[in-house]
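Visitor: Let's see this in three dimensions:
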Amino acid sequence: MARDYYAILGVRRDATKDEIKKAYRRLARELHPDVNPDSATQDRFKEVTQAYEVLSDPEKRRMFDMGADPYAPGGGGGAGGAGGFGGGFPFDDIMNAFFGGQAGGRGGPRDRMRRGRSIKVRVELDLSETAFGVTKDITFPTAVLCETCQGEGAAPGTKRETCDMCQGNGEVSQVTRSFLGQVMTTRPCPQCEGQGVSIPSPCADCAGEGRVREKVTRKVQIPAGVDDGTQIQLAGEGEVGPNGGPRGDIFLEIVQRPHPIFERQGDDLHCTIAVPMTAAALGVSMTVETLDGNEELDLRPGTNSGHVITLNERGTKRLNGPGRGDLMIHVNVETPTKLDEEQESLLRKLAELRSENQPPGKFSPGQGNFFSRLRDAFNGAR
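Guide: Sure thing, here's the model as predicted:
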């Protein structure tokens, strides 16, 4: 005799999925074997469970409405398993009925709104911009909210609808038979991709995604003291998520362009200045370039090549602290390589006056030959 699963659960034939679940939970509390262990109640509980299993599955319910009973002999159902319960026993729904929780893989519909992707943008800056900070307009491609549908994904005048395959649950169940009995497997609904809703008329501008790609320009404040490779995070300024989800982040990667004069090392700047031999010997006043403008520098007489002149607080501003680095000016004394007869004569006369026409070779401490350095290393190791 054909069974009427609607009558078993006490619901109308046009009952919604929520009404069917509510009826089943009410009956499950009354008939559960832990509450009523007698055999008649167990048979009734089994019947109620089978009814819910059929009516809660859109495909099985459609088959039942057409006259097919999956639990009839030869219908792909049937009882079995321990304790007189079918292998497709929906244990997670029993847990829901008693504890309000979930057991197993049922997770409900997936959240349509997901966070957008974070993006990285390279920002090229001059040395002066990294040293003192700058406000910069940056342009980059990203995903923005679709203004036509405001992130809904549906064409104007339409709306999203409950998925007719999963009835808004986001998941579909399938019962298969094995040597252990019936096994129920649950997977995301292939029609709505687990979201529980479908869009019959997608927005023409975003194809139902709720966002579109375009180039945008942002005005950003670059702090003073950033260096090559520094990353700056702009929270919530990245791509809009699918279906109008929250934005990701933007990570600005600073790229410092090479400077023709200065080399940066941390907060300090280094440069090299070439000084003629005569100027180094006699001393000279000269103009040097800094990030703050030109400054006058007095080179004292007798300056040697390799001498370093430090200009305090002429480097870059410190990113995470007060003050600035220094400017290190490295002196390179140039020796002339081409002399005319008059210049050579004057230099020879100067060498004679200074008794330097045949200067003796001199060794400074630590400048010995290989064998002396090896001997010192050996003696130090003993």
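
Visitor: Going by C-alpha atoms from here, please, whenever you check contacts or count neighbours.
Guide: OK.

Visitor: Surely Glu152 is in a strand?
Guide: No. Glu152: not assigned to a strand; according to DSSP: H, G, I helix; E, B strand; the rest coil it is coil.

Visitor: right, and Tyr6 touches Ala51 too?
Guide: Yes. With contact defined as C-alpha atoms under 8 Å, Tyr6 counts as touching Ala51 (7.4 Å).

Visitor: Spell out the secondary structure type for Leu27.
Guide: Recorded secondary structure, Leu27: helix (three-state DSSP).

Visitor: State the number of residues packed around it.
Guide: Leu27 has 18 neighbours, counted by other C-alpha atoms under 10 Å.

Visitor: Repeat that for Gln367.
Guide: Applying other C-alpha under 10 Å, we find 10 other residues in the vicinity of Gln367.

Visitor: Let's verify it: helix, strand, or coil?
Guide: Look at Gln367: counting by three-state DSSP, its state is coil.

Visitor: Following up with a second sequence; could you model it the same way so I can compare the two?
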Amino acid sequence: MSKRDYYEVLGLGKDAGEREIKKAYKRLAMKYHPDRTKGDKDSEDKFKEVKEAYEVLSDAQKKAAYDQFGHAGVDPNRGGHGGAQDFGDIFGDVFGDIFGGGGRRGGGAQRPQRGADLRYNMELTLEEAVKGISKEIKIPALVHCEQCNGSGAKPGTKATTCGTCHGQGQVQMRQGFFAVQQACPTCRGKGKVIKDPCSKCHGEGRYEKTKTLSVKIPAGVDTGDRIRLSGEGEAGDSGAQAGDLYVQVHVKEHDIFVRDGSNLYCEVPIGFVEAALGGEIEVPTLDGRVKLKIPEETQTGRMFRMRGKGVKSVRGGAVGDLVCKVYVETPIKLSDKQKSLLKEFNETMQGSKGNKHKPKEEGFFDGVKKFFDDLTK
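Guide: Predicted structure coming up:
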């Protein structure tokens, strides 16, 4: 039976680059690998076909020969460039990070692994975020065992060379055509075994403990900011470097202010008389109350900017502003006398020609009249 085109096998075009070829092989090899398909003859044949195509197309010299002469250019029986490369080499190069092993090129026992990074979600009030604060937090994590100094062996003893892998940390498994290297099941890839484990960490070199840390939150942080505490993550394996702790900041909603970058926004209610005649009111800031002058004839929605009353960002720059948006409150629960006075006042508003006291209302109804006039034309 004639062989299928290698590009067709990998589902690629003739112009596929090295990255595309490797990606396609990785996807198909994962799909048809014998460890996943468990004795499916058709999948095993497809895996061999995919592997063969990748061996050729991933090698620049073989690929050039194949592109020029087809299968004949890489047929080892015709002096081409095809050859039996050990499966472990290819599989390790592409999948070493997935299956925890690697081809023979990796060699030797696994290196001690750096400790895992940890994340802690910290909720702050707006005041705490703006001014900065120090907080104590409790973190459950794997810590370095001080009794055995991270070796995992009982004090006075030490680990010995693994008899299964002879210190290599890897063993080779062969199943007919396939040869795959994997971590030694006896020493779990370390190359050494502990006969007398430490009583505190039970041979792991680490144990779980709840750590209490003091975290200094700098002034000006905002939701989404991260604070990195180097070396405060989990302890590394066999004395390796510890991971880091990342404190993720979330600022709670405030009852008065809304923050946008370095600026603060708030809504301020004012009375009907203050809006009409003007006056002075007190408005809140994060540093206390300040006076805000309201000019006469102020309308709902008008914005007032108070320079330097916002936030200084943790990233630097000038202090932001406080922007106050006023809205005019309609009086409620009026007495009979108050209602009578308002009616009398309203009559005085209608006395002059036009509606000069309510310019927006006049403009609105003029627009409504024009709208309906245009509809009837």
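
Visitor: any idea how far Gly153 of the first structure lies from Leu347 of the first structure?
Guide: Using C-alpha to C-alpha, to the nearest Å, one gets 87 Å for the distance from Gly153 of the first structure to Leu347 of the first structure.

Visitor: What range does stretch 253-264 of the second structure cover in the first structure?
Guide: Stretch 253-264 of the second structure corresponds to residues 258-269 of the first structure when matched by TM-score structural alignment.

Visitor: Quick one: end-to-end length of the matching stretch, please.
Guide: Its start and end residues considered, stretch 258-269 of the first structure measures 12 Å (C-alpha to C-alpha).

Visitor: Check which residues of it are buried.
Guide: With burial defined by 16 or more other C-alpha atoms under 10 Å, the residues of stretch 258-269 of the first structure counted as buried are Phe262, Glu263, Arg264, Asp267, Asp268, Leu269.

Visitor: what residues does that stretch touch?
Guide: Here stretch 258-269 of the first structure makes contact (C-alpha atoms under 8 Å, 6 or more residues apart in numbering) with 126-127, 225, 227, 270-272, 314-318, 324-328.

Visitor: just to revisit the earlier point, Tyr6 and Ala51 of the first structure - which one has more neighbours?
Guide: Under the neighbour definition other C-alpha under 10 Å, Tyr6 of the first structure and Ala51 were set side by side, and Ala51 has more, 22 against 18.

Visitor: where's that one, which helix or strand?
Guide: Under the assignment given by DSSP states H and E, the secondary-structure element containing Ala51 of the first structure is helix 39-55.

Visitor: same check, this time on Lys339 of the second structure
Guide: With elements delineated by DSSP H and E, Lys339 of the second structure resides in helix 336-349, which encompasses its position.

Visitor: whereabouts in the first structure does that helix align?
Guide: By TM-score structural alignment, helix 336-349 of the second structure lines up with residues 341-354 in the first structure.

Visitor: what does stretch 222-237 of the second structure give?
Guide: The alignment of stretch 222-237 of the second structure onto the first structure (TM-score structural alignment) covers residues 227-242.

Visitor: what about the matching stretch, distance to the chain center?
Guide: Between the centre of stretch 227-242 of the first structure and the centre of its host chain there is 9 Å, according to C-alpha atoms, centre = their mean, to the nearest Å.

Visitor: what's the first-to-last distance across it?
Guide: End-to-end distance of stretch 227-242 of the first structure (C-alpha to C-alpha): 35 Å.

Visitor: Just the buried residues of that stretch, please?
Guide: Buried residues in stretch 227-242 of the first structure, defined by neighbour count with 16+ other C-alpha under 10 Å: Asp227, Asp228, Gln231, Ile232, Glu237, Gly238, Glu239, Val240, Gly241, Pro242.
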